[in-house]
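**Q** dropping a prediction and its sequence here:
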Amino acid sequence: MHSDLSPHLHTPECNKLINLLKQCHAERKFARFVGVCNTFDQNVVDCLRNERIERSRENRDKARKEQQRVRERMRQLEKDQEARH
């Protein structure tokens, strides 16, 4: 089972592979059950995995930057508070 295969959720490369898999399934309605489309399916799985890994990396980077921004803001607030006392 794949995640949602809607085109707007994936890169053009993955969309191309998804379309090839769908085409294989459409052209080989019964043969697909014996593994005829497995190569296409594995290519889609690999592409989706790579997308997920890249999204995770981007989210981690974004979270690190946000955490750094918060730390700097907290330091500044602490400095301001010490200066007032």
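**A** Thanks, I have it. Because the structure is predicted, anything quoted here is derived from the model rather than measured.

**Q** could you use CA atoms for every contact and neighbour count after this?
**A** Will do.

**Q** name the single longest helix found in the chain.
**A** Scanning the chain for the helix with the most residues, using DSSP state H, yields helix 38-84.

**Q** okay, which residue is most central for this protein?
**A** Arg52 (2.9 Å; Cα atoms, centre = their mean).

**Q** let's bring in a second one:
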Amino acid sequence: MHPDLSPHLHTEECKVLINLLQECHKHYSILFPCILKFFGHCSDLSWVMRKCSKNEYMEKKTKSREHDNVMQKRVFNPVEKSEK
């Protein structure tokens, strides 16, 4: 199962791969769909697209964890205000 393939959720690199995969599915669903699907005609594009979306997910996850660490430090170790 693919992740959500909405264009606003992905990087430009993955958008290109998603478009190629969708074109492959659209074009080859007309011509001998059972035969081409059985031989996995669009499978290579599918695997590359999944790898790209997984890399996006991992980057977002890392960024989120870094942000979480910063926020925890702010909350649990507040900077004391100096009195003037």
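**A** Sure, I can see it. Bear in mind that the values here come from a model prediction, so they are computed numbers and not experimental data.

**Q** aligned partner of the residue nearest to the centre of structure 1 in structure 2?
**A** Using TM-score structural alignment as the criterion, the counterpart of Arg52 of structure 1 in structure 2 is Tyr57.

**Q** how about Val36 of structure 1, secondary structure?
**A** Under the three-state scheme (DSSP: H, G, I helix; E, B strand; the rest coil), the conformation of Val36 of structure 1 reads as coil.

**Q** list the contacts of it.
**A** Each residue near Val36 of structure 1 by Cα atoms under 8 Å, 6 or more residues apart in numbering is listed here: Arg28.

**Q** Arg75 of structure 1 now?
**A** Applying Cα under 8 Å, 6+ apart to Arg75 of structure 1 gives no contacts.

**Q** rerun at 10 Å
**A** Arg75 of structure 1 makes contact with 69, 81, according to Cα atoms under 10 Å, 6 or more residues apart in numbering.

**Q** what of Lys63 of structure 2?
**A** Here Lys63 of structure 2 is in contact with 57, 69 (Cα under 10 Å, 6+ apart).

**Q** do you know how far it is from Cys34 of structure 2?
**A** Noted for Lys63 of structure 2: a distance of 42 Å to Cys34 of structure 2, by Cα to Cα, to the nearest Å.

**Q** for Val16 of structure 2, same thing?
**A** Counting by Cα to Cα, the gap from Val16 of structure 2 to Cys34 of structure 2 is 26 Å.

**Q** now do Val48 of structure 2
**A** Separation of Val48 of structure 2 from Cys34 of structure 2 (Cα to Cα): 22 Å.

**Q** more crowded one of these two?
**A** The residue with more neighbours, out of Val48 of structure 2 and Cys34, is Val48; 15 against 12, by other Cα atoms under 10 Å.

**Q** and the more buried one, what's its match in structure 1?
**A** Under the alignment (TM-score structural alignment), Val48 of structure 2 maps onto Asn43 of structure 1.
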